[in-house]
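How does the following fold in three dimensions:
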Amino acid sequence: MKKLSFALLSVTVCMSLALAACGNNEANKTEEGNKPTDTSSPATATNSGGDEQASQLKPYKLTMFYPGTPQPDEAKVEEKMNEILTKKINATIDIQTIDWGAWNDKMNLMFATGEPADVIFTASWNGHAQNAKKGAFLELDELLNKYGKEILATENPKFLEGARIDGKLYAIPTNKEIGTSRGVVVRKDIAEKYNMNFSNVKTIADLEPFLKTVKEKEPGMTPLFESQTATIPTFASVRDALGDATIPGVISATGTDTKVYNYYETPEALDTFKVMRSFFTQGYINKDAATSKQSASDVAKAGKIFMWPEALKPGKDKELEATVGYPLQQIELTPAYITTGETTNSMLGISKTSKDPERAMMLINLLHSDKELLNLLDFGIEGVHYEKVSDNVIKLPAGTDPSKRTYNPGSAWMFGDQFLNYLWDNEDPTKWDKFKEFNNSAIASPGLGFVFDFEPVKSEVAVQNNIGPEFLAALEVGAVDPEEVLPKFIEKMKAGGLDKIIAEKQKQLDAFLAAKK
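You can find the predicted model right below:
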């Protein structure tokens, strides 16, 4: 689920306790449907069935960009969403789903050329802080106060505070679990077939016996699938990248030490890369891992992979089962923890090129309050893409091949208020209660709430962003010898101003911690 630009992939996934979900929604109207509008004197448009008020708004087509696999029935889902959006805010929607492998390039091009857009998915692991500083996203506090009353009523305040950059809000976090743990998921049928017991798995190295079994006894199956966007070394880390995972310099997310360091210079990094090298040379990992841009869940639908890395939470294996089409089991390699990255790893921002920012915020607000609209986006159309088991539980229509579904984006974690989502019939009915327990047990990083301001070292950061892709994926999947390549990586980082970045991060973090006391 997420694109690695440089240092860490903090993925995902990540946010909060929900209060009560509001079924009704108020937003304010804009006087200009196709131009930037004056938000200082809006009229009101009521979202709760107010046809008359919504009709006073000029028609507007909203564009929404997010990373994922384009779905065959996307247009049909848009049509159903438009029925709700037209009634509530006199808008329609054009969903632009961009393949994960092309997402970064597409966004960088959009931001550089000023291509018109309204709502864009953004995250700390995908360079949100840098993009916001460069002016890619609008400041949202005023818009949120005027058009996001349901967000303010239901969103855990920690999310909004964690998403601030220099005190300003540039994106609205998804309302979901606030902590994360890291590990892998495996095919449950294969694990049971060979009586695999994962109770003693604590480290990456502990996974080897299971990969060896699959390699020897399941010809044609990849024991461990990795790609540029998902590797075990990043998913199994407990490092806090201090608000932006694309910039080097971390602290421990589960300890008390606040010294900022370069992870790649530690013995732990070398040992981890040696393990991955061993896995790779023994044929446990797909050979194209260092260059692959495919998402594991998409590849898994074919049933040819046994294990892959994931950011975990209660019931993550059950969520993924609905996507891949067969039973899974999750294996935690880290405790649950909370960093600023976890509060900001799934957000929706409004592009500076939006011609109607007010309407864009109305859309985001509806995704936090309108259960029907949100579940359309997440799961598709009732009777076509799923059937209701009960008011809040759904299942696949009879005869549906899970691997050939025409609307299965697997992106419910990206949008709005996840506590409004339907549950699949294979999921734990107490899932949301377990989310609360999970959040309460999560260890808070000492850097929680801190976001690094890279402006004083922006030239050095730009250099580092070009160095990472040259080395990191190959090291993390084991495609190269770390004892030979890792020193070259570190040398190049240092030549590109690494130590200056580390010193600046330390300075800012020390000031942040002092201000908290």
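
switch to C-alpha atoms for all contacts and neighbour counts from now on
Noted.

which residues of the stretch 351-500 of the chain fall in strands?
Assigned by DSSP state E, counting those that start in this stretch, the strands in the stretch 351-500 of the chain fall at 387-388, 393-395, 423-424, 443-444.

got JSON lines for the ones you listed, with distance to Lys355 too?
Converted to JSON lines, the strands of the stretch 351-500 of the chain look like this (distance: least, C-alpha to C-alpha, whole Å):
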{"stretch": "strand 387-388", "distance to Lys355": "37"}
{"stretch": "strand 393-395", "distance to Lys355": "37"}
{"stretch": "strand 423-424", "distance to Lys355": "36"}
{"stretch": "strand 443-444", "distance to Lys355": "39"}
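
Which helix or which strand is home to Glu83?
Per DSSP states H and E, Glu83 falls inside helix 74-89.

next helix or strand past that helix?
Next element after helix 74-89 (DSSP H and E): strand 91-98.

The next helix or strand after that following strand packs against which elements?
Proceeding C-terminally, strand 91-98 gives way to helix 100-113 as the next helix or strand, assigned by DSSP H and E. Helix 100-113 is packed against no helix or strand, with contacts defined by 3 or more C-alpha pairs under 8 Å, 6 or more residues apart in numbering; DSSP states H and E.

just checking, next helix/strand downstream of helix 100-113?
strand 119-122.

which residues touch Trp469?
One correction, residue 469 is Pro, not Trp. 5-6 (C-alpha atoms under 8 Å, 6 or more residues apart in numbering).

Another sequence for comparison is provided below:
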Amino acid sequence: MKRRLAALTMAGVLAVSMLAGCGGSSADGSKDGKTEVQESKSEAVGDTKATEGSGEDTDGTGSDSGEAQVVKWYVFGDKMPDHDMVMEDLNKKIKEKINVELDLQVIPQGEFADKMKLASTAGEDFDLVFTSNWLNSFDENMSREAFMPIDELFEKYGQGIKESMPDWLLDIGKVDGKLYAVPNQQIIARQLGVLIQKEYADKYGFNKKSIKDISELEPFLDEIAKNEPTMFPVDVRANAYIENKYEDLVSVAHYACAYIDKNDPDAKLIPATTAMEDQLRLDNEWYKKGYIRKDIATVTDNTADVKANRYVCSLGSYKPGIDAEFSSRQGVPYIAVPIEGTYIKSISGIETMTAVNVNSKNPEAAMKLLNLVYTDKEIFNELLFGLEGTHYEKTGENSAEPVEESKYNYSAYGWKMGNQFNEWYLPGQEEGLWEATDKLNREAQVSVLRGFTFNPANVQAEIAQIAAVDKEYYNGQYTAADIDKYIAERNEKLEQAGLNKVIEELQTQLDTWKNQSK
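Presented below is the predicted three-dimensional model:
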């Protein structure tokens, strides 16, 4: 499936959504750019590397094939004091299984992107590396030919990974039909939901297990607004009307330039000036009803109020188990109410991937190791939790609890390094959580534009101007005395900034992509 290579100069201008799971966040992002000579270079490098290495253990099962190959793997985070102790024990098991040793390099997040760029441009010999649309940019790395095409390696040594994931997921790691990165498995589908403090749900009789439309929440919000003067009814972290109906394209700051109706098989483009109107009116209506805090226009950081549980509801991304996770973090019980409808965006999954460095001297060993970590629960969980009795205690067949003041705990890193669905459950997580998340991913509606990404190279100036307008008008819809006037002014400014030119460029690229995909 053809994809276009995003321009590097857009870094910092084109913001992208992160449901995360990570935490997510939430951000979306996404390629032509490659010349015929560059493409030939990539193919030559990939073909050469795929045949390098010892040439032994071709079935990937491990054997007594001599000295183990060392695979250097870069991830971001905080290195634990007992890191070397765990690696020593873990590598005994990895070597026995596939005759490979892991050299896990953990780099602070603030240094990671620069460190990886320097290592790549200097031709450093490392093997595996975390990449995404928000850290160590996949697009930027592809423009520098920093990653190796791994189709043959994946077919030979990555079958365990392939069998464990939905068919559509691998698409996001492909450029011009070649695979360059393996997406990690975690929460990928996007679903809206509402977290509600259980105390107030019980008090006012809110007992719905799910809702079809955000309007079903309004009677409850009315009760909070009228009867709980010291509380804020809702913390809005997602645009419920927009997200339930549309998929955003060309994200800019807080919104997007264009949208498509999720249920439109022709993916007809809808300008932001049209798509956003109903959302802006809803925001204004909620403010006037008292659902939104009165100082919304001036508040830039509500962290203290969130920690103090001053919000009765939080509107954002839903995932299985988020109620227990949020309750544990907040210190008071919350219930989670999903809003019906799960969706896989065109670029969902790009938020967490692992690639093979084009300068890797051990690409076969790297793919064997990635496949092992992705599929072997024993290896994966020792990598995350450390040594039993020293760093954690088992609390069940598939659950564990870190030892207090443990000097090794990467259990929060599961989504960074493989298949999070193999991770042991932590206290507060319900058995079956990962199965439920996997089911949610597999049953979600998949975008008709799956595999398409936008190259902003021809409209960078316009996108920067649109971002400035977005910033100028951000949150103004809540307090606008005349919402019609506000919308008209905002729309005029967006059009003056070049919105229509961006949409024309987007349509051109979409038409090309559709023709190539036939």
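
How close are the two chains, by TM-score?
In this superposition the chains share a TM-score of 0.70, using TM-score structural alignment, normalised by the length of structure 1; 468 aligned residues with a C-alpha RMSD of 4.9 Å.

Buried residues in the helix holding Glu83 of structure 1, which are they?
74, 77-78, 80-82, 84-89 (16 or more other C-alpha atoms under 10 Å).

what's it in contact with?
29, 45-51, 54-55, 57, 91-95, 359, 362-363, 373, 376-377, 380-381, 407.

Identify the residue of structure 2 aligned to Asn365 of structure 1.
Correspondence of Asn365 of structure 1 to structure 2, assessed by TM-score structural alignment: Asn371.

What sits closest to that match if chain neighbours are left out?
Gly158 (5.3 Å; C-alpha to C-alpha, 6 or more residues apart in numbering).

didn't the one you found look like it was pressed against Lys368?
Yes - at 6.9 Å, Gly158 of structure 2 and Lys368 qualify as touching, with contact defined as C-alpha atoms under 8 Å.

In three-state terms, how would the nearest residue to Lys156 of structure 2 once chain neighbours are set aside be classified?
Using C-alpha to C-alpha, 6+ apart and skipping residues adjacent in sequence, the residue nearest Lys156 of structure 2 is Asp59, 7.7 Å away. Put simply, Asp59 of structure 2 is coil when judged by DSSP: H, G, I helix; E, B strand; the rest coil.

Run a quick check on Trp103 of structure 1 versus Phe65, I expect a contact.
No - using C-alpha under 8 Å, Trp103 of structure 1 is not in contact with Phe65, being 9.5 Å away.

what about Gly158 and Lys368 of structure 2, which has more around it?
Lys368 (28 against 23; other C-alpha atoms under 10 Å).

For Trp413 of structure 1, see how far away the equivalent of Phe421 of structure 2 over in structure 1 is.
Under the alignment (TM-score structural alignment), Phe421 of structure 2 pairs with Phe419 of structure 1. As judged by C-alpha to C-alpha, to the nearest Å, Phe419 of structure 1 and Trp413 of structure 1 stand 10 Å apart.

that older thread, may I see the strands of the stretch 351-500 of structure 1 arranged in TSV, with mean neighbour count and distance to Phe489 of structure 1 as well?
Formatted as TSV, the strands of the stretch 351-500 of structure 1 follow (neighbours: other C-alpha atoms under 10 Å; distance: least, C-alpha to C-alpha, whole Å):
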stretch	mean neighbour count	distance to Phe489 of structure 1
strand 387-388	16	52
strand 393-395	18	48
strand 423-424	22	45
strand 443-444	18	31
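
Would you tell me which of those strands gets closest to Thr339 of structure 1?
strand 443-444 (6.5 Å; C-alpha to C-alpha).

ok, average deviation of the closest one from structure 2?
In this overlay with structure 2, the average offset of strand 443-444 of structure 1 from its partner residues is 2.7 Å by mean C-alpha distance after the TM-score superposition for structure 1.

what about Ser360 of structure 2, how many residues close to it?
Counted with other C-alpha under 10 Å, Ser360 of structure 2 comes out at 23.

And the residue nearest to it when sequence neighbours are not counted, how far from Lys377 of structure 2?
Among residues not flanking Ser360 of structure 2 along the chain, Asp127 sits closest, at 4.8 Å (C-alpha to C-alpha, 6+ apart). To Lys377 of structure 2, Asp127 of structure 2 is 22 Å away according to C-alpha to C-alpha.

Neighbour count for those two, which is higher?
Asp127 (26 against 18).

Test my guess that that one contacts Gln69.
No - counting by C-alpha under 8 Å, Asp127 of structure 2 does not reach Gln69; the two are 11.1 Å apart.

Quickly list what's touching both of these two.
Joint contacts of Asp127 of structure 2 and Gln69 (C-alpha under 8 Å, 6+ apart) are Asn362.

Tell me where the stretch 251-400 of structure 2 has strands.
Using DSSP E, counting those that start in this stretch, strands in the stretch 251-400 of structure 2 cover 255-261, 270-271, 311-317, 334-338, 343-344, 353-356, 392-396, 399-402.

Which stretch of structure 1 lines up against the fifth one?
It stands for strand 343-344 of structure 2. Under TM-score structural alignment, the match for strand 343-344 of structure 2 is residues 337-338.

hang on, Gly478 of structure 1 packs against Ser278?
Yes - at 7.1 Å, Gly478 of structure 1 counts as touching Ser278 under the criterion of C-alpha under 8 Å.
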